[in-house]
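Enquirer: Kindly generate the corresponding structure for this input.
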Amino acid sequence: MSIDWRSKGFWSPEEVLDPERIAAERPSIFGGGFTWPLLVVRRAGVEANIATMAAFCERHGFDFAPHAKTSMAPGLIQAQLRAGAWGMTVATANQALILRRLGVERVLIANEILDPVALRWLAAERAAGWEVYFQVDSVAGVRAAAAAGGPLSVLAELGHPGGRTGVRTLDELETVARAVEAAPGVELAGVTAYEGQLPDQYAVDEFLDRLVEGFELLAKEGLLPEQPILSAGGSAWFDRVAERLEGFGRRARLILRSGASVTHDDGFYREHTPFVRVPDQGGLTAALEVWAQVLSAPEPGLALVGMGKRDVPFDEGLPEPQEIRDASGSVRPAAGLRVTRLNDHHTYLESGPGGGTGLEPGDLIRFGISHPCTAFDKWRDIPVVDEERRVVEVLHTYL
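Expert: I've put the predicted structure just below:
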């Protein structure tokens, strides 16, 4: 991996830069080697979040397979594995291919796979010794897996009305499990579900109880292996997953898949993290920030910032202005400022009624973001910084 003119945020019109050399020299992001906007990852925040989730899983008897789609950054994936993660989760066959090439030994694909090309590749890699699992929620999906020639390990997925994939009834869950039992080259490794789209704790608990009921049904019918997998857990309700499934630790390998926790955020997950409900269990810190420059202050109460939809997420809330850094390097809180909308490359930053923004063209604004999964996918190379905003590592992402 090298850094050159193709790397957004790094300013290198001619020279090809070595990420290891950048990390060794520890340049400040304000020192001229970077331009705006710039997404950075705070090292201290990431390290604290990884440690918090590792401790939570150990405390409740879960293995952790964090969702790699959040970052698709080898540096963060390896950091989570070093902290004890059982494996990594992905959403697509392409992401699984990337993790296979990165040397991740155990991957859970939290999705259905019906593409015969991808299935044949998965079967070949499984035969070569790679531990990989994917989900099935239909007899058609089981047949597609069997047609790949095996061996393949699958998880029967339970869903809920209005949700994503997954069978809607326990009868259908049993039907899928029996189809797997009859399919040559396909083995049922366990049961899985995703609760993240449900609206409240009551609905989540009810759904997780149905997952337990489905697990018990398949176990009673002799359709599960000796040590089955029982998996759930997005980033918003993993406390309820621990509460509802913890008692099955002696009968199943419990796997939590929360991915957004690695960097957390200053928006959706700040409000929805389970640690809001169970603060005694730990806490997460926002580890992503975007620095962008004021381009224009054309009228009272309005400033235009050089950052837009191609740079920051906006699907789960707009960026949050947090700090202003003027041309002298002085910093102050971005109190009273708010983002009202984004264009492709512009952010509209407004002050409260009757007030000015106090901003000058050239000022830098530090923004927090909401929803890390749609932040990483906009940046190929991302500086990791210490608390003085000096670069200590460069992350490369696979988009």
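Enquirer: going forward, measure contacts between C-alpha atoms and count neighbours the same way
Expert: Noted.
Enquirer: the helices in the stretch 251-399 of the chain, which residues?
Expert: Using DSSP state H, counting those that start in this stretch, the helices of the stretch 251-399 of the chain run over 268-272, 373-376.
Enquirer: buried sites along the first one?
Expert: Right, helix 268-272. Phe268, Tyr269, Arg270 (16 or more other CA atoms under 10 Å).
Enquirer: from those, which single one is nearest Arg82?
Expert: Tyr269 (24.3 Å; CA to CA).
Enquirer: To compare against the first, here's the next sequence to fold:
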Amino acid sequence: MGSTTTRSLGGAENSGINSVRVDGLGLVELGWKYKSVPAASHGRSAADYVASGVSLGDLQTPLLTLDAAAMDSNVERMARWCAEKGVLLAPHGKTTMAPQMWRAQLDGGAWGITLANVSQLRVAHAFGVRRVMLANSLTDPQAINWLANTQGPDFFVVSWVDSLQTVALQELVLDAVPGSVLDIIVELGGEGGRTGVRSISGALEVARAVHASKHLRLVGVGGYEGSLAHTADAGALATVDGYLSALKGLHEQILAEELYAPGVDRIVTAGGSAYFDDVVSVLAGCVSDGTQGDEAGGSAGGERVDVIIRSGAYMVHDDGFYRDISPFARGGQATAGQPPFASAMHAWARVVSQPEPGLAILDAGKRDMPVDEGMPEPQFLGSELGGSMVALAGASISAVNDQHCFLRFDPATTTVNIGDVVRLGLSHPCTAFDKWTLIPVLASTANPGSPGTGYQVVDLIHTFF
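Expert: Predicted coordinates:
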């Protein structure tokens, strides 16, 4: 991507996290508040428990697990793709709120971590994340004040604004913090979307206000195309591409008016986990190493322009929404040398009741599993947790209560007993992690029919929601 000698926002080579603080999670004492581990483990440190050689069968249901081999593959896959496309990656950390997983993404070459609010920023600061994009507008005076007094060389944060009122509010609060400056991205939205200025002309007004402010400096433009579409059909993709073209146009007009802060490299950012290929296709032309001038998206001052995507679900992926809509699973890419991501999360639930033929009640519910993007998917059945399992064909989850779910099956072809264990595929990692404060990581869950050593617990992931 060119020389980095004048980069103020840096590149992936300078990103990081405080590994000493992350490793310190291994000292956390296991106890009653961690529902994924049995009472026999209480009083032991997380690291000692893992080192003792525990496996899936030593845990208890209901349970959420992660697959280490799948996550490693997904991280490497995404890092290689971004490098090939010449874009940077700031994965959305709110998906997992797990510093151990953030470290894996940063070690894999990510530019930084994206977050959504100030409480999440405090988690990142506590674990020494050096570079954060806050994909939201700060309007709480205490949050603005905290950031102004906390940011520095080891905690760089760039946040968004989408209105003149937000600019004025931040200016007012920052007047009380002498010398304070926040780096700002102007957010462009779209009709029917979430946040973001609804027109290029309106976004330019906001950009001009940031440019004229005492405490804000404009470093980029951004937005979220995922709020404008939810499928991968032609109409949805056309909507996404139209929005991205408008975002590119906004960046070009800001360049033309010289509204970006001088001497600071620029960011053009979009891209959740569903349409990041479209983002790169449309916005890749914005990338510049600062030596090409305005014609290549740069500027006379030599500042770089980086396209940063913020996909958050790719590391874990799923067996539902993202499996169906991910760029690596549609459009023929999976058969053209572009293997899809692998689902790295599964729920495990035990049969606690069989009140009717063809109905089994499992001990996992919406307090344990996500249901906002589709019901859990019954995949395998076994007589014990950690043992061999058989494919559970034709079964489905028909309803989910707080602590139970309803497994429907054909009793003529499938035998289910009290105490049996079902492995469930899940949809939407963003609403899976918040239900667990501790998540066991297994070496691999790829072959439930013959688990072998793949069910060894190799880590315990701590989350901070």
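Enquirer: thinking again about what came up before, I'd like the helices of the stretch 251-399 of structure 1 laid out as JSON lines, including distance to Gly362 of structure 1.
Expert: Converted to JSON lines, those look like this (distance: least, CA to CA, whole Å):
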{"stretch": "helix 268-272", "distance to Gly362 of structure 1": "30"}
{"stretch": "helix 373-376", "distance to Gly362 of structure 1": "24"}
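Enquirer: ok, now which ones touch the closest residue to His42 of structure 2 other than its chain neighbours?
Expert: The spatially closest residue to His42 of structure 2, leaving aside those adjacent along the chain, is Gly31, at 4.4 Å (CA to CA, 6 or more residues apart in numbering). Shown in contact with Gly31 of structure 2 (CA atoms under 8 Å, 6 or more residues apart in numbering): Ala39, Ser41, His42, Gly43.
Enquirer: Now for the counterpart of Ala90 of structure 2 in structure 1, how many residues are close by?
Expert: Under the alignment by TM-score structural alignment, Ala90 of structure 2 pairs with Ala65 in structure 1. Ala65 of structure 1 has 25 neighbours, counted by other CA atoms under 10 Å.
Enquirer: Which residue numbers in structure 2 does stretch 179-195 of structure 1 align to?
Expert: Counting by TM-score structural alignment, stretch 179-195 of structure 1 corresponds to 209-225 in structure 2.
Enquirer: again with stretch 15-28 of structure 1
Expert: Counting by TM-score structural alignment, stretch 15-28 of structure 1 sits on residues 42-55 of structure 2.
Enquirer: Closest one of the contacts of Gly31 of structure 2 to Leu407 of structure 2?
Expert: Ala39 (27.8 Å).
Enquirer: Look through structure 2 and tell me its longest helix.
Expert: helix 234-257 (DSSP state H).
Enquirer: Just the closest of the buried residues of helix 268-272 of structure 1 to Gly84 of structure 1, please.
Expert: For the buried residues of helix 268-272 of structure 1, the nearest to Gly84 of structure 1 is Tyr269 (23.2 Å; CA to CA).
Enquirer: Mind jotting down where the helices sit in the stretch 101-250 of structure 2?
Expert: Counting by DSSP H, counting those that start in this stretch, the helices of the stretch 101-250 of structure 2 are 118-126, 141-150, 164-174, 200-212, 234-257.
Enquirer: Can you tell me what sits against the second one?
Expert: The contact list for helix 141-150 of structure 2, computed with CA under 8 Å, 6+ apart, reads Val118, Leu138, Gln170, Val173, Leu174, Val177, Ser180, Val181, Leu182.
Enquirer: you'd agree the match of Ala90 of structure 2 is up against Ala85?
Expert: Yes - look at Ala65 of structure 1 against Ala85 with CA atoms under 8 Å: they come within range, at 5.8 Å.
Enquirer: contacting residues around Leu17 of structure 1?
Expert: Here Leu17 of structure 1 is in contact with Ser2, Ile3, Asp4 (CA under 8 Å, 6+ apart).
Enquirer: Pull the number of nearby residues for Ala246 of structure 2.
Expert: Neighbour tally, Ala246 of structure 2, other CA under 10 Å: 17.
Enquirer: How about the contacts made by the alignment partner in structure 1 of it?
Expert: Counting by TM-score structural alignment, Ala246 of structure 2 corresponds to Arg210 in structure 1. By CA under 8 Å, 6+ apart, the contact list for Arg210 of structure 1 is empty.
Enquirer: same thing with the one 5 residues further on?
Expert: With contacts taken as CA under 8 Å, 6+ apart, Phe215 of structure 1 has the following neighbours: Val191, Leu230.
Enquirer: Now do it against Leu256 of structure 1, distance only.
Expert: 16 Å (CA to CA, to the nearest Å).
Enquirer: Kindly report the same for Phe376 of structure 1.
Expert: 22 Å.
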